[in-house]
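*Asks:* Sequence first, predicted coordinates after that:
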Amino acid sequence: MQFSRAGDGRERPGSVVDMEWIADPMDAGGWLRERLDDDWSMHHFVPHGFEAYARIFHPAEVRSLPDRAVPTMDEWVRMPDAEQQRLMEQFVDEPASWADAAAAFGTTVHALAQWQHLVRTPTDGDWRSRIAPDGREFSSPSEGEMSPELLAAIARHLVAHTSTPDAGYAALWEGRGGLLGFFGEGPSRGFYEFTDDLAHAQVLGQSFRDRFNNPFRKPKWQPGILSDEISKGPRLELPDRNHVLFAAAPAAFADPDWILDAPWRDREAEGHGFDPSAQHPSILWPADRAWVMVSEIDFDSTIVAGSNELIRAICADPPIEALPIREGSSLHWDADDINR
């Protein structure tokens, strides 16, 4: 379920950015499959055959309090309501780099670093939220996506290292809830609405109960963000991941507002009060195949494959936390041999 909040209603009337669905995705993207491996190195998702590779670390988040350590969950549940409220009003949440986390936990950022080891997660601990010795709480980076602003910063380097900045492709993983239509008993997601109207609340409650109280209901077609034609159409089939493929100029992603032009913009969520959003592309590449950017859905980092010059430029850009990574590297959860 998603909880609605105020959206900003942004639009870009008259935009000329054009992203068209590719009805024959294997013709345009089949070359990727030929360069992927069946093992679980990064090349299960990232193609071989490029001069160099960069690992871009997705930002984490850090929470702090001005006069004390962030409470643990056990401390929080024992705390009086008034104290909880006081602390919630004082929380400061900020983006955090992997270098920030490493400094806080006394570990090392390197090309094969794994977040759970970087924040010294015990065997039975939760790596998604860890409190550092200095009392700050670090939350894990997002997987398979980054902010439009970070993508734009990366894309500015990408477009400078291709002869076809106005022609390329964007592949979307098919499994994100709500993206595609499907046959089922109810939508793949719902939106909670808050109301003081008792009758309206009862209707909303009944609508959710009805979806689960009839196990013999016949499945019917549930529309998605994309059209029925696209939902039922062919996929770019890669190892363990199928994608919907669009023609998309790499230059379009150099503007954080690319989400306003994307055919997969989530207008249904906007109708429930959410800000404009669009699923992050899992794979981007230009028509000349000078580089490939892969944001694998289970990776907390993005890999760019390209020329030595491109990789050096990305790794030297301060807003982008990135390191060169060797071809053939593994990003498996136990690949970090330094932070043990």
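*Replies:* Noted; the coordinates are in hand.

*Asks:* hey, let's count contacts and neighbours off CA atoms from now on
*Replies:* OK.

*Asks:* Quick check: A102 vs I283, distance?
*Replies:* Counting by CA to CA, to the nearest Å, the gap from A102 to I283 is 29 Å.

*Asks:* quick one: which of these two has more around it?
*Replies:* Set A102 next to I283 and count neighbours by other CA atoms under 10 Å: I283 wins out with 22 against 19.

*Asks:* Could you check how far the more buried one is from D81?
*Replies:* I283 sits at a distance of 46 Å from D81 (criterion: CA to CA).

*Asks:* Same question for A170.
*Replies:* 48 Å.

*Asks:* neighbour-wise, which of those two wins?
*Replies:* More crowded of A170 and D81, by other CA under 10 Å: A170, with 25 against 11.

*Asks:* Against which helices or strands is the top helix by length along the chain packed?
*Replies:* Criterion DSSP state H: the longest helix present in the chain is helix 198-213. Helices and strands touching helix 198-213, by 3 or more CA pairs under 8 Å, 6 or more residues apart in numbering; DSSP states H and E: there are none.

*Asks:* ok, second structure coming up, stack it against the first:
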Amino acid sequence: MAADVGPGMWIVKHVHRFNEHAIASLVPPVFDSYARIFHPAMAIDGEPVRWTDVAVANGTTAHPTMEWGSLVGSWHTPEQPGVWQEAPEQGSLPPRAARSLVGVLRRLHPDTRYLLVRPLARIRPHHRSRKLSRLPMPSREDMVLFSGDIDLADTQFGGGMLGMSAHLWWPEDRAWCVATDIDLMTTYLGASAECVEAVLTAPELEALPATSDQKITWDSDTVNPLPGSPSSGF
């Protein structure tokens, strides 16, 4: 755990308020390029299933602002036999995808990393009473700053069923920043054009180009039919 939140204050300074519901609300809009990394669905044999393949199976269109509910027709579809068994993880970059992303970032920017997690919901109860280094994120719950090697990026904080990946991580030189919000099925990267291109072309990841003003709400997909709200129950 980091003793000083100073290394994270640049994010507090630059990130937009969360109620703008854009990538800039998660990743500071200070980078040349951005990518949206899609958390894979899972097949019955445990293998990852790309959103692009799910779109093909459903006659919908894969594109940079696609949303899972619009691809499959509902946010409440539990499975699609022969296509996918489990929907993409919400709020957590799966460890396998995290390791793949780390592989790309390590080649371009080997450095020490800092990780952030939500302090109450994602830290074990017996640790919450400690004096934690909290980063005052605008319009959101404070986050706790951890420091360590980039290999920690696949750590599932909280353990058990509550385990989730870090919500933010970046190198000391601020060459890139990765963000995973607790409500989303995708992860976002801000970086140089070279770094983003490397992620977009990594065969083990499914990623598409994005912009900092791109919306991140469930109804952002303007290409495919819009299903009912995730909270509607229908």
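*Replies:* Happy to help now that I have it. Computed from a predicted model, the values in this text were never measured in an experiment.

*Asks:* ranges for the strands of the stretch 101-250 of structure 1?
*Replies:* Using DSSP state E, counting those that start in this stretch, the strands of the stretch 101-250 of structure 1 run over residues 129-131, 137-139, 168-173, 182-184, 191-192, 220-222, 236-238, 241-247.

*Asks:* Would you mind pulling up the elements that the fifth one packs against?
*Replies:* So that's strand 191-192 of structure 1. The elements that strand 191-192 of structure 1 packs onto, with contact taken as 3+ CA pairs under 8 Å, 6+ apart, are strand 2-3.

*Asks:* Tell me how far the strand it packs on lies from the chain's centre.
*Replies:* In terms of CA atoms, centre = their mean, to the nearest Å, the centre of strand 2-3 of structure 1 is found 18 Å from the chain centre.

*Asks:* Tell me the helix or strand right after that strand.
*Replies:* Downstream of strand 2-3 of structure 1, the next assigned helix or strand under DSSP states H and E is strand 20-21.

*Asks:* hang on, the earlier thing: okay, the strands of the stretch 101-250 of structure 1 in a markdown table with distance to R55 of structure 1 next?
*Replies:* Listed next are the strands of the stretch 101-250 of structure 1 as a markdown table, based on distance: least, CA to CA, whole Å:
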| stretch | distance to R55 of structure 1 |
| --- | --- |
| strand 129-131 | 23 |
| strand 137-139 | 20 |
| strand 168-173 | 19 |
| strand 182-184 | 35 |
| strand 191-192 | 35 |
| strand 220-222 | 38 |
| strand 236-238 | 21 |
| strand 241-247 | 20 |
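
*Asks:* Nearest to A278 of structure 1, out of the ones you listed?
*Replies:* Shortest distance between A278 of structure 1 and the strands of the stretch 101-250 of structure 1, using CA to CA, is found for strand 168-173: 10.4 Å.

*Asks:* ok, average deviation of that closest one from structure 2?
*Replies:* Overlaying structure 2 shows strand 168-173 of structure 1 at a mean distance of 1.2 Å from the equivalent residues (mean CA distance after the TM-score superposition for structure 1).

*Asks:* what's that strand aligned against in structure 2?
*Replies:* Residues 113-118 of structure 2 are matched to strand 168-173 of structure 1 when aligned by TM-score structural alignment.

*Asks:* Contacts only, for the aligned partner of A193 of structure 2 in structure 1.
*Replies:* Matched by TM-score structural alignment, A193 of structure 2 corresponds to N308 in structure 1. Contacts for N308 of structure 1 (CA atoms under 8 Å, 6 or more residues apart in numbering) come out as 51-52.

*Asks:* In structure 2, what sits opposite N339 of structure 1 in the alignment?
*Replies:* Residue pairing (TM-score structural alignment): N339 of structure 1 is matched to N224 of structure 2.
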